[in-house]
Structures are given as structure tokens and as C-alpha cells.
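Enquirer: sequence first, then the predicted structure, then my questions.
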Amino acid sequence: MNSETAERLIRLRHDIHQFPEISGQEKETAAKVAAELRARHANKVLTSIGGHGVAGVYDSGKDGPTVAIRCELDGLPIQELSNLAYRSRVTGKGHLCGHDGHMAIVLGVAEQLGRNRPTKGRVVLIFQPAEETGQGAIAYRKDRKFAQIKPDYVFSLHNLPGLALGEVELCAGPANCASRGMKVVLTGRTSHAAAPQDGVSPAAALALLMPKLADLGKGGSLDADFALTTVTHATLGEPTFGIAPGRAELWVTLRTVADARMHSLMAEAEALVAHTASDQGLEYEITYEDVFEASVNAPEAGDILRQACTATNVPCVLTSSPQKFSEDFAQFGKDAKAAMFWLGAGVDHPQLHNPDYDFPDTLISIGTGIFLAAIQQVLGPFSPR
């Protein structure tokens, strides 16, 4: 990538950074991406996939596999705290996970494909909505337009603070943990605060469940038995001194390496809630949100990424331990040979979702180069269109 192209992509990233849109609301971001793909001579640009999803198709005109490169459109409902000239202009929202940088990388791939097509097959550039809620990839795959671009291979990346800048970490097998948010509602009966005996308070049940649910999953080694339960939110009654509470709500995040372990952890947690509610004379309801299945790298796809790192002289560390973070990229592995790699954002870089996080611009050319090399591994060298 020459310096002019690199600077153009950095400016584009900074522009996207200033106008973050959260999951399910990425309308303007999607429109900008679609315009950039058209300007980079995509053969076809599909929009409104699974919400605000976009796909740019670059076709060689010859038979061959379809290789997809996937990134995310959404920002976060977090206030950015920085003095950057290009800091978020939207109160309470920020690109604090680096999806703006991921988009710039994939548009860097589009820059090259706009001038040179693969020798065979197609490349599809996927811009997916609502990754942060776990709903985007599901909706994208279920959309009828997905049939037009259904890939044979899908590659993705995520930047990773704590890993040396520009270094790649690649997992063999499980790459990201499964997780889901468990919402528990406990219902009793309110009463006057002067006569709590006339009601049924969920206070004791809430106090019992918080430590007991946390004890179900203590973390530990990232193997098939790994389980981590994290209490993230709790409410009891109303903010008043005159009413003994009749309702409580408890949110817990369940996290495992393997989907099978997730199902057993859910069963344990549900049984604990049922038993505690029964003992305390309460009704209860359990629902789940932010559901992410375990993401597992396909061996062949992972090997292609490893070779791409070698071809671009990017240090690549192979590991058998997945990230604790969850990713809805797992959905694309149901249709294709899929793999994701982690691209180092720097050992001392602010962590993902921190209010002072910002994507390192130096990663744009590195990530673009790896993806282009991976495409060439599957579809052969590029040729002028």
C-alpha cells in the first residue's frame, strides 16, 4: 500500500470515527460504506442485509470459490473521553472497539480489488451490523440477499490491546468464547414498609442468588470445562422508603469455551434460580439476550491466514487458547470455512470498550495486506480488471 492510499484510508477512518452509530442504528455508516464500495468499482453493492448490512462483490468473471472478508459497522453506547481532533461528535456514543478501523481495513481491500480482480472466483466484502449485541451476523445470514453472496471461505480480524502492535495471534480451534446474558426476574408482592410481613419480598432470594450464581463459574483454564459467570446488574424494588419490595431483577453473563458446556451451565443456573424462588415463595422468569455461540476457526481457513502472515512478514503467534471475548463471527462458520485472527493494538494500549480507546492507524495497512494475501492464497494472483 502506497503512502497516498494509506493516508486516504486513515482520513476515512477518522471520518467514520466521528459519527458512531450503535447496534441496529448504522444507517448513515452503511450508506457511507456503500458509496465507498461503488467508488472502488465493486461489480455489485448489496444493502439493507439483515438490517443495515452491506456487501461489495468483486467478481473475476471466472468460475472459482467465493472468499468473504467480514467487518463490523456498529459503535458502542459509551461516551468517548479524548482530546483527539476526530473524536466522536455524538454524545454518549463512540467507536471504542475499533470497528471504524476494521471498516477502513476492508475498504483498503476494496481499494486494491477496484484496480485488480482475482484470477478466478469472487471476493465479497461483508460489512455487518449489530455485532455488539450478537444479533447482526444471525440476521445477515438469514436475509434472503445472503444467498447471492454465500461464501466458501470467510476471514475476519479484531484488534487486540495487550498484544504487541502489529503482531498477529491466531487460534487453532476455539477462537472466541460462547456467552449469553441471563436475565432473572423475581416477583413477590409489595407491602407497606411498616408491615413487610404482609408482602413477599425478593430481597433474600436476590442476596442468595448473586454469590451462588457467581460460584457456578469461576473461570480457570480455557478448556472445554471452562465456565465463568459474572453478575453485571441487579435491582430491588422502587427507590422509596415507604414500600417493601415485590420485584427484583438480576443480570448475569454466562461464558464458556464450548457450546456444550454453555448448555450445561444454563441448566445449572436455571435450576438454582428455580429452587431459590420456590424456597422464598416467589414467581420467576428467565430470558436470554446477547447470545453468542462459540467461534471456532476451521483448520484450512486458519492455515490460509497463517500463510498470509508469512507472505506479508507479519509475526504470527499460534495458540490453542481462545479469547474470553465473544464474537458473532461464529455464525459465518456455519456456511463456510471461517477463521478470525487477532491483530495487536499495543501492549500498553487502552483496552477495548475503555472510554479512552482509539484504533491504531498503523494497523490499517497491516490488516489490509494480510487479507489480500489470504485472498490470493485461495483465488490466485490479482490481474488488472
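Expert: Happy to help now that I have it.

Enquirer: make it CA atoms for all contacts and neighbour counts henceforth
Expert: Will do.

Enquirer: what is the neighbour count of the residue lying closest to residue 319 once chain neighbours are set aside?
Expert: Ranked by CA to CA, 6 or more residues apart in numbering and with sequence neighbours excluded, the top spatial neighbour of residue 319 is residue 171, at 4.9 Å. Other residues lying near residue 171 total 24 when counted by other CA atoms under 10 Å.

Enquirer: hold the first one in mind and look at this next one:
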Amino acid sequence: MVLTNQDMVELVAFRRKLHRMPELSREEAQTAREVQAFLKSTGPDRIITGLGGHGVAAIYDGRAPGPTVMVRSELDGLPIEEISSAPHRSATPGKAHLCGHDGHTAILAALARALGRQRPQRGRVVLMFQPAEEDGSGAAAVVADPKFRQIAPDYAFALHNLPGLPFGKVALADGPVNCASRGMRIVLSGKTAHASMPETGTSPVNAVANLMPALTALGEGGPLDEGFAMITVTHAKVGEAAFGVAPGRAEIWATLRTLTDAGMEDLCARAEHLVLSRAREQGLGVEIAYDDIFHHCENAPEAVAHLQRALTAEGVPFDRGSLPIRASEDFGRFGETASSAMFFLGAGENHPSLHNPDYDFPDDLIGIGARVFLRTLRDLLG
């Protein structure tokens, strides 16, 4: 399964085409159509569409029975304005591929081209182009989709590029590699009053002023071990933009982060207890909701061993690097149904960070990522 220089030229062009047309989570309709068009040219045995939203899966059957191996990438971009002079910069104001999902998709496109020319000897390969990774809803929606039962992978693999890690070097380890996280939305309800007579109303100001540092104190970070907990207040609003009204409503948004899902349950319970007690003290109503829910991502030792063999065979340097990392990743959902592992591919020590407005996926990573996955598929399926 060899990729030619012409293949790489065309894969880079495909990546840059996707980069110019970013779509946000749950809106990736055009991106999915572009992926489908590319996949059809490789002659898969089946393409499944509409998985968990706009997800697409291409299936390449082997010649004999064997395990199902899934490799996954993501389709969505981010609601951030790109700062770039590159010809392939985003053509959509306020939206951009600043996490590298366009590059990850190009790597799977490379696998599709190779598999179109040479099927595995046994089993089957599923290339999963997943929607809505950035808000944490995509993998869960894919797994819950009845069509996912047609895939039912035995193994699931993925990668994520990682600025700060030397270019082309891989970080890989078993156990937890990405934190669990979720957004906590707190609404405090009182009663408005004339600003000259605030005592006639019930203001949430004191509760907000107390809760923001108190929530942060519940999770102040520290070593990434089983006890790790972090709460980051990301947004707050009190009342309306008016000088004549004492506020009667407030919102606080905070991101909760732990190493494991069990730790998240504990942190949520402690945060909810704190919010409810402060609200009662101030005579306020309270509503709590959660968004952007990410389970922790844990690499299975068996799946890690397969990747390690492939990295060694391809001469790609690797160690555990700085794993685990604080950032979240919804690939962990696939680990609930398959032996799964994700590796992190260095984008360069001085490369702009993920989600920065000047980030762009390094095209030279497409070939490295494809080589590692193709070797893994060859070792597992022949």
C-alpha cells in the first residue's frame, strides 16, 4: 500500500480545499459531501452517511474473515477568525480549521487511496469521518446511531497533531491520555429593582462575586494524577446593560476538568453543592445545566502495543512525552466499544498552538500519519 508523490500533491490540495471551507460542529454538510466525493474515487465496498449527524464511514472489506479496525478523523472547524496570509486561508469569516481536523481528514483520505488499490487480506477497515468533535457531542452521537451497529469495530485508532512536540515525533502511552471535561452553566434568579432602591429586589451580585473564586478554588489544577481537578470560569453576566436597574438574574459559565470520568462525578457533586448553598444564602433560585461533555480518553494497552510496533517499523520516534494532557477529546467514547488508542503527532516545537488564530496544519504530517496507520492495518489484517 504505497502512496506516490502525485498522491501527496493531491492530498495536500484536498486538505487545503477543506481548510478554505470550515464548518462548525453539527453543520458539516458540505465538508461531508467533499469527503464522500473523494472516497467514491477510491472504490470502497460501502459508504455509510449521516452517522450521528453528518458523519461518513467508508468500509474496505478484506478477502477473509477477521477483525474490524476503525480509524477516525474529525470534520468540524472552530468559531475563530483565522489570521493568515496563506492562499488557502479560511474563506468563511469567523470560522476556521485551527485544530487540524482538515489535516487529520487528509490522512484518512490517504488511507482510502491506499486501500482502494490494495484491500487487507482479512477483516475490514472502516474509515470514520466523525462530526462535532469540538463540542463533545459527535462521537457519542455516532455510537448511539443505529447505523453504527453495521461497523462495530474491534479496534479503533486515531491521532491528533500536537504543537510543542518536535516535528514528526509521537507521544503515546496507555491509560488516560486526555482529561474529562464539561461546561457548567449556572443561572441565578432573583428579582430586579430600581437602582435607587436595590433593597426592594433580590440581586445575584454578591453570589456571583463569591462563586467565581470559590468555584476556582474547588479545582486549582496541579499534577495530572487521579486527584487532578480544575475549574475555569469562562463567562459571567449580571443583569442587563442599564444604569437604572438593579439586576435580578445572572449567569456563570465554568469548565470543569478532571483526569477521569469518576473524578468528574465527584467534582460536579462538589460544585453543585457549593452553588446551591450560596444561592440559598442569598435567597436566589438556581438552575444548573451541562454542555460540551467530554469523557476522558483512555488508551488500551493492546491497541497501544499495535501502534508501537508500527511506529518502530516505520522509524518514527516515540515516547510518552507529556501525556496525559489537560485538553479533552471525544475519541474516548469509542473506547467503550472497542480496544482503542490515540497517538499525538508532533507539529513542531515552535508551531502555533491549537485553536490559535495563526495555526495551520503542517502538510508534511499527512505522509507520516498515513504511514503509521497503514503499517498498523497491515500488521493487524495483513
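Expert: Arrived safely. Note that the structure is a prediction, hence the values are computed from the model and not measured.

Enquirer: the residue nearest to residue 319 of structure 1 matches what in structure 2?
Expert: Matched to structure 2 by TM-score structural alignment, residue 171 of structure 1 sits across from residue 173.

Enquirer: just checking, that match touches residue 302?
Expert: No. Counting by CA atoms under 8 Å, residue 173 of structure 2 does not reach residue 302; the two are 11.1 Å apart.

Enquirer: surely residue 38 of structure 2 forms part of a helix?
Expert: Yes. Secondary structure of residue 38 of structure 2 (DSSP: H, G, I helix; E, B strand; the rest coil): part of a helix.

Enquirer: mind telling me what it corresponds to in structure 1?
Expert: Per TM-score structural alignment, residue 38 of structure 2 is aligned with residue 36.

Enquirer: check whether the spatially closest residue to that match that is not a sequence neighbour sits in a helix, strand or coil.
Expert: Nearest residue to residue 36 of structure 1, sequence neighbours excluded (CA to CA, 6+ apart): residue 107, at 7.5 Å. What three-state DSSP gives for residue 107 of structure 1 is helix.

Enquirer: thought residue 107 of structure 1 was touching residue 35?
Expert: No. The pair residue 107 of structure 1 / residue 35 is not scored as a contact, 10.9 Å apart, by CA under 8 Å.

Enquirer: more neighbours, these two?
Expert: residue 107 (25 against 11).

Enquirer: what distance do you get for the more buried one to residue 130 of structure 1?
Expert: Separation of residue 107 of structure 1 from residue 130 of structure 1 (CA to CA, to the nearest Å): 19 Å.

Enquirer: what of residue 301 of structure 1?
Expert: For residue 301 of structure 1 relative to residue 130 of structure 1 (CA to CA), the value is 24 Å.

Enquirer: higher neighbour count, those two?
Expert: With neighbours defined as other CA under 10 Å, residue 301 of structure 1 and residue 130 compare such that residue 130 has more, 28 against 20.

Enquirer: alignment lookup: the more buried one to structure 2.
Expert: Using TM-score structural alignment, residue 130 of structure 1 sits opposite residue 132 in structure 2.

Enquirer: how about the helices in the stretch 251-382 of structure 2?
Expert: Using DSSP state H, counting those that start in this stretch, the helices of the stretch 251-382 of structure 2 run over 261-281, 301-314, 365-381.

Enquirer: can I get the ones you listed in a markdown table including distance to residue 155 of structure 2?
Expert: Output for these, formatted as a markdown table (distance: least, CA to CA, whole Å):
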| stretch | distance to residue 155 of structure 2 |
| --- | --- |
| helix 261-281 | 22 |
| helix 301-314 | 7 |
| helix 365-381 | 10 |
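
Enquirer: of all those helices, which one is nearest residue 50 of structure 2?
Expert: helix 365-381 (24.7 Å; CA to CA).

Enquirer: start and end residues in structure 1 for that closest one, please.
Expert: Using TM-score structural alignment, helix 365-381 of structure 2 pairs with 363-379 in structure 1.

Enquirer: mean shift between the matching stretch and structure 2?
Expert: Stretch 363-379 of structure 1 differs from its equivalent in structure 2 by a mean of 0.6 Å after superposition (mean CA distance after the TM-score superposition for structure 1).
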